[in-house]
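> Here is a sequence together with a model predicted from it:
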Amino acid sequence: MGLAWDGGDPVVGNVVDPDSAITVDPASLAIVNRTPSALVGQESLSTLALRPDGSLVVARVPGSGLDDEGRLAHGRTVGLWQHDEFTSFGDVAGLVPGDPARQAYAADAEGDVVVWAETSSVDLYQSPWRMFVWDGARPRLLARSEQVHPPGLPIVDGDSEPVISNGRAYWATSYPLVPNPAEGSTDWGMEVVSTPLTGENQPLRIEASGVSRPLPFGSGVLVSAFQTVPTEHVHDGLAVMDGAGTGGSASLVRASRTGTEIIESDTDGSRVALVVAHARGNAVVTLDTEARSATIFPGVRSRTASVAQCGPRTVWSFADGSGIDKQPVWLYDSDTQALTKIDVTGNYGAVYCAGDLIAWKSLSDPANALATTTVVDAP
């Protein structure tokens, strides 16, 4: 597989045959929550995160798309969907004066706190991100991309997606390697920044440069290291940052073979779930970082994957987002060592978990429908 622990020992573990999975009919699972179905052009809800009580952090998306100038015609409202009811976190449109309409694209939740990201961009090349927080009272602005570089930031290694860890919000952002880099040049790097959840538009703390994709881990975050080959970022390792703001990090795992790449990851406590691409295809790997043990699930030859880790449960899917056929959602419980396969009609690919709940997105009509999120009790 081509992964090694920080000391150089290879990551080895029990290989589980997917054919050993117990197949569960999704109709047999108790539905805890579900977003309403909608057709293209209708108002809809876009899921951003799942909370342990079954509520979904969602963005309410108006049916209108772009205006005549190619910008968002209307902004999105973020809130909770539960018991067939949408509850808004409050209006954030005016918290950044002069901003055009924005869309929310990522969120994280911990306890009663939710952080989320918004941008007015509608392309894949730039993102004037804004980070917001809601703690049960009112929404507040945490940070703006102009704090990193006022003229604007390109998307270098994915969108800036916030996570919560130990009272702070962390996210990765591009930043200029030289004072005035040219648009489209390689004079941009990646760094992980953070700010207190109790703050409001405070200075950002730079945690580390040359890394991205932070995930909650211990008192800090787990970050993804990468190499640029030649302009593409190849993620070949994970490192632990203690959250003290010193800029130091300690390697956790790294690629030990050319061609091995970590394409997705998620964490909960000392457990880490990875989707690893290598010469023979993808594999899902669950790591117990305290025991330094691993469980390996051979996958398919696909670059599309979603993975979520909650306590002993790992949830993943290799569905490509087309929603054309039945595609499985996989669930592994490391306590019971049970592997479950849930064949989901119209599987859209994204999976979530929180507490004892799992969730997935699906399309009722691949040609005309928007994705619906279903939350169930984990089997």
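Received the coordinates, thanks. Residues are numbered from 1 along each chain as shown.
> drop to CA atoms for contacts and neighbour counts, all remaining ones
OK.
> can you give me the helices for this protein?
Assigned by DSSP state H, the chain shows no helices.
> Need the distance between the two termini of stretch 111-130.
22 Å (C-alpha to C-alpha, to the nearest Å).
> Hmm, I typed the wrong one, I wanted stretch 224-241.
11 Å.
> Need the residues that contact that stretch.
157, 186, 210-214, 217, 220-223, 247-255, 260-263 (C-alpha atoms under 8 Å, 6 or more residues apart in numbering).
> where does it sit relative to the chain's centre, distance-wise?
Centroid displacement of stretch 224-241 relative to its chain, using C-alpha atoms, centre = their mean, to the nearest Å, is 17 Å.
> Repeat that for stretch 257-269.
13 Å.
> Next, the buried residues of that stretch.
Buried positions in stretch 257-269, judged by neighbour count with 16 or more other C-alpha atoms under 10 Å: 260-269.
> ditto for stretch 289-297
Applying 16+ other C-alpha under 10 Å to stretch 289-297 flags 294-297 as buried.
> do stretch 236-249 as well
Applying 16+ other C-alpha under 10 Å to stretch 236-249 flags 236-243, 249 as buried.
> same check, this time on stretch 6-22
6, 10-12, 21.
> quick one: stretch 63-75 to chain centroid distance?
The answer for stretch 63-75 is 25 Å, by C-alpha atoms, centre = their mean.
> circling back: buried ones among the contacts of stretch 224-241?
Using 16+ other C-alpha under 10 Å as the burial test, these include 157, 211-214, 217, 220-223, 249, 251-255, 260-263 as buried.
> Just give me the neighbour total for D335.
9 (other C-alpha atoms under 10 Å).
> If you drop the residues flanking it in sequence, what lies closest to it?
With C-alpha to C-alpha, 6 or more residues apart in numbering as the criterion, D335 has its nearest non-adjacent residue at 6.1 Å, and that residue is P312.
> adding another structure so you can compare the two:
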Amino acid sequence: MRISPALPFAILLVGLTACTSAEGGPRSTAGATPPAKPGASAPSAPGAGNGSSFTISAALDTDAAVQARAGTQYTHRYTPATTVASGLTANVLDITGDGRLVVAGSPDAKSVDGVVQIEQSRVGIQDATAFKPFPPAHNGKCQNTRRQAIYADEQQDTVVWTESASTNLFAVDWCVFAYNPQSKTSALLGDSATIGPKEGMPEPPGTSAVTVGTSHAFWATAYPTPGKKPEFGVKIVARGINGGGQLETAVDRAKLPQAVGDTLFYVRSADIAPGFDAHRFEIRKRSAQGDGVVASGRLAEGQTVSALSATATRTTWVIANSDGETSTLYSLDLAANKAVSVKLHHPGPSTMHLRSTDTHLIWGSGSAAGDAGQYLYALDTGKLWRLGSEEGYSVVHAKGDHIAWAAIPDTAPDAKATYEVADLK
């Protein structure tokens, strides 16, 4: 398996940590929290029939996918440079609504006397010809100075991203920033050192990737539970994207946040909610109208919900199998309460990439073992297409009608990842 130098060392460690949590290997104690605060929503009753609250309208298998072709399923737009800002390696973190890329330019990690050293990333926007970094935060600095950007999300030109100084497999720190396109300024939204130890906390089950809504950014984090077992709980925190107010708890005992406007979708299951049925999960939605279940179902032994994506009309998630060679993707039409299922030929760990738009589902296996295909599912026709395949770096991004997927040339063992940026037809 090849690992691209474009993959920051910090995110590689985060990914490995996430894999061990989803796949039953060595794991930190994050993943359980104290009982919910008064007024928190209670678990829903089990669904009928096979235990799910929804029905399956179609069952697909990625083995049956057809190769997508330029000019038919998509139109090539550009191939971005693999280096930016005088030689920094470009790591693509997201695609924007107009088809540009959110990129972290990072110096390659070095090992000095067996100790990995990273340098500071520069996050900004890259298009076909240029890279424009965001300005430094105007309202403070993180306690850890050298960090690599590992996650980002863009909506309406607002970009929120996560940086980490961690090179420790079992302790991840984070600093979250936001760029405001109106004021053309950046703000520090949160620093994990204000919640837990400066050296970091366990990666929460799923991921700590940030998601941005209309007015707030959300992300999952572990947090200390002094005097209780286990030592860390998991919650979703939030802060206004302009940097105002304070970091606050959005939902306790929750993981995998996905913001859609002013609505927050998330997952509740036993790995982060003590006392919850170990063989069930819930996909929940919190809005101004309240907090409720949009989907629920059964989990077999060793299964977890490892990825979530959402739009205003559809939620999509992956059920991972810790000891298996396959997993299953479900995409639920919220109005019809009917889901499409897709058999995936890899375990489905939380390092996989899953994206959804109003018209398509797009996913890749990330760094998972097994099928490294990058797939595109058209919601209107029900057709499943294979965009490409990249073992160890099966990365995809999508927003609106724009998509990007990674490839590593075979020209050299240290070749940097390139991306195909395209418009859907």
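Sure thing, it's come through. All figures in this text were calculated on a predicted structure; none of them were measured in a lab.
> is it true that D268 of structure 1 touches C310?
Yes: with the criterion set as C-alpha atoms under 8 Å, D268 of structure 1 and C310 qualify as a contacting pair; they are 5.5 Å apart.
> Could you tell me which residues touch both of these two?
Shared contacts of D268 of structure 1 and C310 (C-alpha under 8 Å, 6+ apart): none.
> Pull the number of nearby residues for the counterpart of G70 of structure 1 in structure 2.
In structure 2, the residue matched to G70 of structure 1 (TM-score structural alignment) is V115. V115 of structure 2: 9 surrounding residues under other C-alpha under 10 Å.
> Ok, the one 5 residues further on next?
By other C-alpha under 10 Å, 17 other residues sit near Q120 of structure 2.
> do you know how far the counterpart of A30 of structure 1 in structure 2 is from Y375 of structure 2?
Here A30 of structure 1 is matched to T75 in structure 2, going by TM-score structural alignment. Here T75 of structure 2 is placed at a distance of 16 Å from Y375 of structure 2 (C-alpha to C-alpha).
> Show me which of these two is the more surrounded one.
Y375 (25 against 15).
> aligned partner of the more buried one in structure 1?
Going residue by residue (TM-score structural alignment), Y375 of structure 2 aligns to W330.
> Give me the most central residue, structure 2.
By C-alpha atoms, centre = their mean, structure 2 has its centre lying nearest to A209, at 4.8 Å.
> Quick check: closest non-adjacent residue to it.
Per C-alpha to C-alpha, 6+ apart, closest to A209 of structure 2 is Y151, 5.5 Å.
> Hmm, W161 and that neighbour touching each other?
Yes: counting by C-alpha under 8 Å, Y151 of structure 2 does reach W161; the two are 5.5 Å apart.
> When those two are compared, which one has more neighbours?
Per other C-alpha under 10 Å, whichever of Y151 of structure 2 and W161 has more neighbours is W161, with 28 against 23.
> Trace that one over to structure 1, please.
Correspondence of W161 of structure 2 to structure 1, assessed by TM-score structural alignment: W116.
> Contact partners for L222 of structure 1?
214-216, 238-241 are the contacts of L222 of structure 1 under C-alpha under 8 Å, 6+ apart.
> actually L93 of structure 2, not the one I wrote
101-104, 150-153.
> Which one (most neighbours) among the residues you listed?
In these, the most neighbours by other C-alpha under 10 Å go to A104, 33 neighbours.
> I'd like the distance between the equivalent of it over in structure 1 and S165 of structure 1.
Mapped onto structure 1 by TM-score structural alignment, A104 of structure 2 lines up with A59. In this view, A59 of structure 1 and S165 of structure 1 are 23 Å apart by C-alpha to C-alpha.
> now A93 of structure 1
26 Å.
> Please apply the same query to P10 of structure 1.
Distance from P10 of structure 1 to S165 of structure 1, counting by C-alpha to C-alpha: 29 Å.
> just V240 of structure 1 next, same as before
Using C-alpha to C-alpha, V240 of structure 1 is found at 13 Å from S165 of structure 1.
> between these two, what contacts are shared?
Both V240 of structure 1 and S165 are contacted by 217, 220-221, under the criterion C-alpha under 8 Å, 6+ apart.
> So which of those sit within strands?
For these, membership in strands holds for 217, 220-221, with DSSP state E as the criterion.
> Pick out the most distant pair among the buried residues of stretch 236-249 of structure 1.
Greatest spatial distance among these (C-alpha to C-alpha): D236 and G243, at 21.8 Å.
> give the contact list for the residue mapped onto P100 of structure 1 from structure 2.
In structure 2, the residue paired with P100 of structure 1 according to TM-score structural alignment is T145. Residues in contact with T145 of structure 2, defined by C-alpha under 8 Å, 6+ apart, are 120, 165.
> Then D153 of structure 2?
Taking C-alpha under 8 Å, 6+ apart as the test, what D153 of structure 2 contacts is 93-94, 159-161, 210-212.
> Between those, identify the one with the most neighbours.
V212 (30 neighbours).
> Tell me where the stretch 251-379 of structure 1 has strands.
Taking DSSP state E, counting those that start in this stretch, the strands of the stretch 251-379 of structure 1 run over residues 261-268, 271-278, 281-288, 293-298, 306-310, 313-317, 326-333, 338-345, 347-354, 357-362, 372-377.
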